[in-house]
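J.: 3D, please:
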Amino acid sequence: MPQPMNSKKKITRAAIDVFFDKGFDAASMREIAEKAGVTKPMIYYHFKNKQTLYQELLEEHLNEFCERLENILARDDQYQTIFSAVIDLYETTFSKGAKIYHIIQREISGNGRFVGLLTKKYFSRIVFQLSSLLHEGMRQGKVKPLGDSHLAGLSFSAILLFYFSQGTVIQQLSHTVSPGTFSGKAFRAHIAKLFLHQ
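T.: This next block holds a predicted model:
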């Protein structure tokens, strides 16, 4: 059944745009259908209601991020290579999926409908994986002593999250300091100095 699959992709892409522009409460299934070029019944063929569509969008992208992170950490590579690949993952994720991750950030910044669910299923998973990475690095002597590995994992994620998700802020900050201070190259070098033995 290629047509339903194709329609579902159109719907999810349109939904991201509408939820990004309007937020969950103001978005309507009619707007999503119009943007996707499908009928409202076609949306309900794939999704029970607006909340189901919204939740599936959030979970799909967060699960994909978690799986990509876990695949990186499972590689049989040098520690520095894996560490750099994690930073690459954050960068590519926010550059290619800026709208959906803006929606996710908006959802979790307040008392969103799915904060508890997303934290339990995905954010705790991300922090645990990064904590394990840093714990193993400390054990190997690759990572500086950082105290509690869970706090270290949370800090690592928070730094990467802010830098790669707040492009406009970073650009504005760049005008207040010497050229190149907040460049990607300078940021990566700084992260390495913060966490790794040089």
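
J.: use CA for all of it now, contacts and neighbours both
T.: Will do.

J.: all helices of this structure, in order?
T.: In the chain, the helices defined using DSSP state H lie at 2-26, 29-36, 40-46, 50-73, 79-96, 98-109, 115-118, 124-140, 149-165, 167-174, 184-195.

J.: Mind putting those helices into a markdown table with mean neighbour count?
T.: Converted to a markdown table, the helices of the chain look like this (neighbours: other CA atoms under 10 Å):
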| stretch | mean neighbour count |
| --- | --- |
| helix 2-26 | 16 |
| helix 29-36 | 18 |
| helix 40-46 | 15 |
| helix 50-73 | 16 |
| helix 79-96 | 16 |
| helix 98-109 | 17 |
| helix 115-118 | 15 |
| helix 124-140 | 19 |
| helix 149-165 | 17 |
| helix 167-174 | 13 |
| helix 184-195 | 14 |
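
J.: can you tell me how far the nearest residue to Tyr101 once chain neighbours are set aside sits from Ile16?
T.: Nearest in space to Tyr101, with sequence neighbours left out and distances taken as CA to CA, 6 or more residues apart in numbering, is Phe94 at 6.8 Å. As judged by CA to CA, to the nearest Å, Phe94 and Ile16 stand 14 Å apart.

J.: Another sequence for comparison is provided below:
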Amino acid sequence: MNKIVLYEEPGYNGKSKELTDSVFNLETEIFAKTARSLKVEGKHWVAYKDKDMKGDFMVYGPGEHNNLGCMDREIMSLRLVKEELRSPHIMLYGDVIFQGEPRNIHDRADDLRRAGFNNLVSSHKVKEGVWILYDDFNQTGRRMITFKGEDCSDYRQFGWDGKLSSLRPLLNRDYEV
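T.: Below you'll find the model as predicted:
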């Protein structure tokens, strides 16, 4: 069974809310910006600071999470990661609208210049898994998370201006990002 239990206090104390599927707005569950600790059973969950699974995020894997860090009293929406996290695969394109020579990526890349992109990746298609993309090298800077079946035809819509610089797949062993 896949579930997340949110607690209103650190140490898994206070009121709690158990969820078994994604929630676009925790206000409907009367638990928005309340969680201070949580427990995850089964698959990973992505917690977002904004409604509709937008904004800054944190990934929580199976286990107990007594300290939510930057997500303390900030969680507004949650997504259950239903995708399989083995055999990750993303197609990267140097130009917008999936133009330019496509490159198949299956592993973490700390510097896409080394993969021949010269710091110019402008679009992608996720074939398998879940990927975390960064606009700077070594998994730093602004970031986004993208899931199997999702495409992004132009990073300019996120203010990245063709500047995807590093990325990594979410793996089963990852607990917090």
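
J.: Can you pull the TM-score for these?
T.: Once the chains are laid over each other, their TM-score by TM-score structural alignment, normalised by the length of the second structure reads 0.24; 69 aligned residues with a CA RMSD of 5.0 Å.

J.: I figured Ser131 of the first structure was touching Met138, is that so?
T.: No. When contacts are counted by CA atoms under 8 Å, Ser131 of the first structure is not listed as touching Met138 (10.5 Å).

J.: Tell me if I'm right that Arg103 of the second structure and Met91 touch.
T.: Yes. Look at Arg103 of the second structure against Met91 with CA under 8 Å: they come within range, at 5.5 Å.

J.: Can you tell me the element Met144 of the second structure falls in?
T.: Here Met144 of the second structure, judged by DSSP states H and E, is contained in strand 140-147.

J.: buried residues in that strand?
T.: Neighbour-count burial for strand 140-147 of the second structure, counted by 16 or more other CA atoms under 10 Å, picks out 143, 145-147.

J.: Columns distance to Asp56 of the second structure on top of the residues you listed, output as CSV?
T.: Output for those, formatted as CSV (distance: CA to CA, whole Å):
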residue, distance to Asp56 of the second structure
Arg143, 8
Ile145, 10
Thr146, 13
Phe147, 16
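
J.: just these now: which is nearest Lys15 of the second structure?
T.: Ile145 (29.7 Å; CA to CA).

J.: any idea which element the residue lying closest to the closest one once chain neighbours are set aside lies in?
T.: Once flanking residues are discounted, Ile145 of the second structure sits nearest to Ile132: 4.5 Å by CA to CA, 6+ apart. Using DSSP H and E, Ile132 of the second structure sits within strand 130-136.

J.: What is that strand packed up against?
T.: strand 140-147, strand 166-169 (3 or more CA pairs under 8 Å, 6 or more residues apart in numbering; DSSP states H and E).

J.: Those strands: which one's closest to Ser37 of the second structure?
T.: Comparing these by their distance to Ser37 of the second structure (CA to CA), the top pick is strand 140-147, with 22.2 Å.

J.: need the contact list for Lys39 of the second structure.
T.: Neighbour list for Lys39 of the second structure: 4-6, 62-65 [criterion: CA atoms under 8 Å, 6 or more residues apart in numbering].

J.: now swap in Ala14 of the first structure and tell me
T.: By CA under 8 Å, 6+ apart, the contact list for Ala14 of the first structure reads 32-33, 35-36.

J.: Recalculate using a threshold of 7 Å.
T.: Neighbour list for Ala14 of the first structure: 32, 35-36 [criterion: CA atoms under 7 Å, 6 or more residues apart in numbering].

J.: Spatially, what comes nearest to it if we skip its sequence neighbours?
T.: Distances taken as CA to CA, 6+ apart place Ala36 nearest to Ala14 of the first structure, at 5.2 Å, with adjacent residues excluded.
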